[in-house]
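[1] need coordinates for the following:
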Amino acid sequence: MQREKGRVDFGRRVLTLRRKRVAMRFDRRSVIVCAVLALAVVGVSVLALMTGSYQLSVAQVVSALTGGESGLVHDIVLTWRLPRVAAALVFGAALGVSGAMFQSLLRNPLADPGIIGFSQGSYTGALIVILVINGSYLELVGGALLGGMATAVAVYVLAYRRGARGFRLIVVGIGVSAMLGSLNTWLILKADLDVAMSAAAWGAGSLNGVSWDRVVIGGAVIAVLLVLAGMLSRPMRQLELGDDAAASQGVRVTAVRLGVIIVGVALTATVTAASGPIAFISLVAPQIARRLARTGGITLAPAACVGALLCVVADYIAQHAAPTPLPVGTITVVLGGGYLGWLLFREARRRL
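    As a prediction, this is how the structure comes out:
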């Protein structure tokens, strides 16, 4: 960073907004990337609203969204298709931000809530609520949050040895995730057949049957969590420099790390309670966003946009690329599994 003629050179073009004594600085390339991704999200969303057993035109979709349609077209767009598309956008953005927070905190591209067990823990908590008390959606959110937080505490304690290093957390998390996966399978096998089949289908990560109630409640919770994530963004980036360097800049390291874990787990738990665990978006979205924005670290806004785009695209493929609709989790597993294999191969070649 250099200062020339009263201006600060950050090495990249930035956009600065000033309002009285408040100034906000945005990376120019990140803003452009987010704008392009937003246009892509809008395009895929409109396509998803048009496509189905009853085909609609762009004009019909736009008219229905603006209140100009009634009857069958209105019901198809606003009652049947729009909740699913809105859920894909909101939940995808939440998963993208959650993955970005954990990858930034642990400074490792493999730090995905699904891989390190937090998603499985949330699924276990929600599964207990479904099978034992047949709870409401709010009870599902509570169960998923408690399960995810309990798993986070267990992974942190088991990985702690003169500090909790990122690689050790990931390895312990993989083991805990495998154990929780076995527990979830056992719970389903012991449950009543009808409930077990429903829980197993939901566990694949599905947006089938998502209602406006879940979208509104989940969206409200996610909106609050995204605001908290934005507040943690700057100290989180400072933590990437190391604990000592961050502390020297006035960052409360322990409090920030705890806040990142709580918000990240809460984002994952909210999505899991609404749609089941949707795998690999938390892993893939932050890395794609970082490469598109060409930033030195993980940034939240591009990760949210990429997560929303990946989820809505995966759901569109799940609905229309097979003879029968599939859970969106089956598509994200295929896409994310391929990306994970490429990432492991790339990291292995780098260390040779």
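[2] going forward, measure contacts between C-alpha atoms and count neighbours the same way
    Will do.
[3] please report how far Ala59 lies from Val41.
    In this view, Ala59 and Val41 are 18 Å apart by CA to CA, to the nearest Å.
[4] who has more neighbours, those two?
    Comparing Ala59 with Val41 by other CA atoms under 10 Å, the one with more neighbours is Val41, at 21 against 10.
[5] which SS class is that one?
    Following DSSP: H, G, I helix; E, B strand; the rest coil, Val41 is assigned to helix.
[6] so what's it up against?
    Ala308, Leu309, Val312 (CA atoms under 8 Å, 6 or more residues apart in numbering).
[7] and Thr16, that one's in a strand?
    Yes. With three-state DSSP as the criterion, Thr16 is part of a strand.
[8] for the contacts of Val41, give me JSON lines that also has neighbour count and secondary structure.
    Output for the contacts of Val41, formatted as JSON lines (neighbours: other CA atoms under 10 Å; DSSP: H, G, I helix; E, B strand; the rest coil):
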{"residue": "Ala308", "neighbour count": "29", "secondary structure": "helix"}
{"residue": "Leu309", "neighbour count": "27", "secondary structure": "helix"}
{"residue": "Val312", "neighbour count": "26", "secondary structure": "helix"}
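[9] compare with the first, here's sequence two:
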Amino acid sequence: MTINNSDTITAGYRQRKLRWVSVTVILGILTFTLCVTALLLGNTIYSPEIVLKVLLGEQIQGATFAVGTLRLPRMLSGLLVGMAFGIAGSTFQTMLRNPLASPDIIGISSGSSAAAVFCILVLKLSGTFVSIAAVIAGITVAALIYALSRGGSFSGGKLILIGIGVQAMLNAVISYLLLRASQYDVPGALIWLSGSLNGVRLSRIPLLFIVVAAFGLVIFLLGRHLKILELGEQSAVTLGVRTDLTRLLLILSAVFLIAFATAVTGPVSFVAFLAGPIAARLVGIGAPNELPSGLIGSILVLGADLIGQFAFDTRFPVGIITGILGAPYLLYLLIRMNRTGGSA
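    Below is the predicted model of the structure:
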């Protein structure tokens, strides 16, 4: 009996594609469910009919303010920020072939945080000014890390080590600023540092949506090249990929996603770190990981926000909950890498 290799390959491709589509649809349904839940739940629970009327512009006493002013911006920011963190984290991890290569770990988020804390505590600024400073600082720190890692030839391991060093330095700056600040100013900075969806205004959503859509699309279009980069520098060059240009576009896109998301909600811990590995486990090896990672990021942020609001007597910012979820995985990953000699 002769085995047709072409049929086997075609069947395997179809199976992988079906798995990707099935997982993505399920993640999309779960994300939509969490979005609806975030609009329904609060101090007052509204029916889907009332929420829909408010979203369509009808004025309903109490519901218009609660849903339109408080819950809708919170839900949309959680959805978009989670997607930005998820896509950016997965991009770095895939491109650098290391699960530790997350913006949380390599200092990009810390750059935005240091700038925001400086603005809040030293310059006494708030709102838009803090967001602008956070975006500029995140991009600047990412450019510095990339430039330092370019000495000689590019190395993902070098970039990660430099990023960890920069993160340690920036965290020290943040600690110094907190210690030197007035006790009346510190709570505002700590709330921002914890990563929170509280107080997000609807006016900030359109720009965030444009950034996530534009740079997410760039990463999605470069997804095939991203998978080739995962094979290594020499293999990518052999297959015709312009590695420097592709890597630069991917890094810039991911950094813009991280910087703008952090500017809106603060550094929501471990979402970028967790989303990629979870999505990879679900869709399987070799499958496109960008969209599933973005959906996982949204699920993590929206789910953690609901847990932080309603699961405890005290309400916790979303970053506290995601930090509790992410810290054990980081420890597990470090132990696993230590046992396997540095390979995850």
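[10] and the TM-score between these chains?
    Laid over one another, the chains give 0.89 as their TM-score (TM-score structural alignment, normalised by the length of structure 2), with 339 aligned residues with a CA RMSD of 2.6 Å.
[11] just give the nearest non-adjacent residue to the spatially most central residue of structure 2, would you?
    Nearest residue to the geometric centre of structure 2 (CA atoms, centre = their mean): Phe85, 0.9 Å. Counting by CA to CA, 6 or more residues apart in numbering, Phe85 of structure 2 lies nearest to Ala272, which is 4.6 Å off, once chain neighbours are set aside.
[12] ok, the equivalent of that neighbour over in structure 1 - contacts?
    Using TM-score structural alignment, the equivalent of Ala272 of structure 2 in structure 1 is Ser282. Counting by CA under 8 Å, 6+ apart, Ser282 of structure 1 touches Leu95, Gly96, Val97, Ser98, Gly99, Ala100, Asp112, Pro113, Gly114, Gly307.
[13] Lys190 of structure 1 maps to what in structure 2?
    With TM-score structural alignment as the criterion, Lys190 of structure 1 matches Arg180.
[14] same question, Arg237 of structure 1
    Aligned partner of Arg237 of structure 1 by TM-score structural alignment: Lys227.
[15] so where does that match fall, helix or strand?
    helix 223-229 (DSSP states H and E).
[16] list the buried residues for that helix?
    Of the residues in helix 223-229 of structure 2, Gly223, His225, Leu226, Lys227, Ile228, Leu229 count as buried by neighbour count, 16 or more other CA atoms under 10 Å.
[17] and for stretch 206-225 of structure 1?
    In stretch 206-225 of structure 1, counting by 16+ other CA under 10 Å, buried: 206-208, 210-212, 214-215, 217-219, 221-222, 225.
[18] now Arg18 of structure 1: closest residue in space that isn't a chain neighbour?
    According to CA to CA, 6+ apart, the nearest residue to Arg18 of structure 1 is Met24 (6.4 Å).
[19] any idea how far the one you found is from Ala38 of structure 1?
    Where Ala38 of structure 1 is concerned, Met24 of structure 1 sits at a distance of 21 Å (CA to CA).
[20] cool, and Arg214 of structure 1?
    Counting by CA to CA, the gap from Arg214 of structure 1 to Ala38 of structure 1 is 23 Å.
[21] same check on Met231 of structure 1?
    Distance from Met231 of structure 1 to Ala38 of structure 1, by CA to CA: 22 Å.
[22] circling back: compare Met24 and Ala38 of structure 1 (neighbour count), which wins?
    Counted by other CA under 10 Å, Met24 of structure 1 and Ala38 do not tie: Ala38 has more neighbours, with 17 against 9.
[23] contact partners for the alignment partner in structure 2 of that one?
    Ala38 of structure 1 maps onto Gly28 in structure 2, with residues paired by TM-score structural alignment. Counting by CA under 8 Å, 6+ apart, Gly28 of structure 2 touches Leu295.
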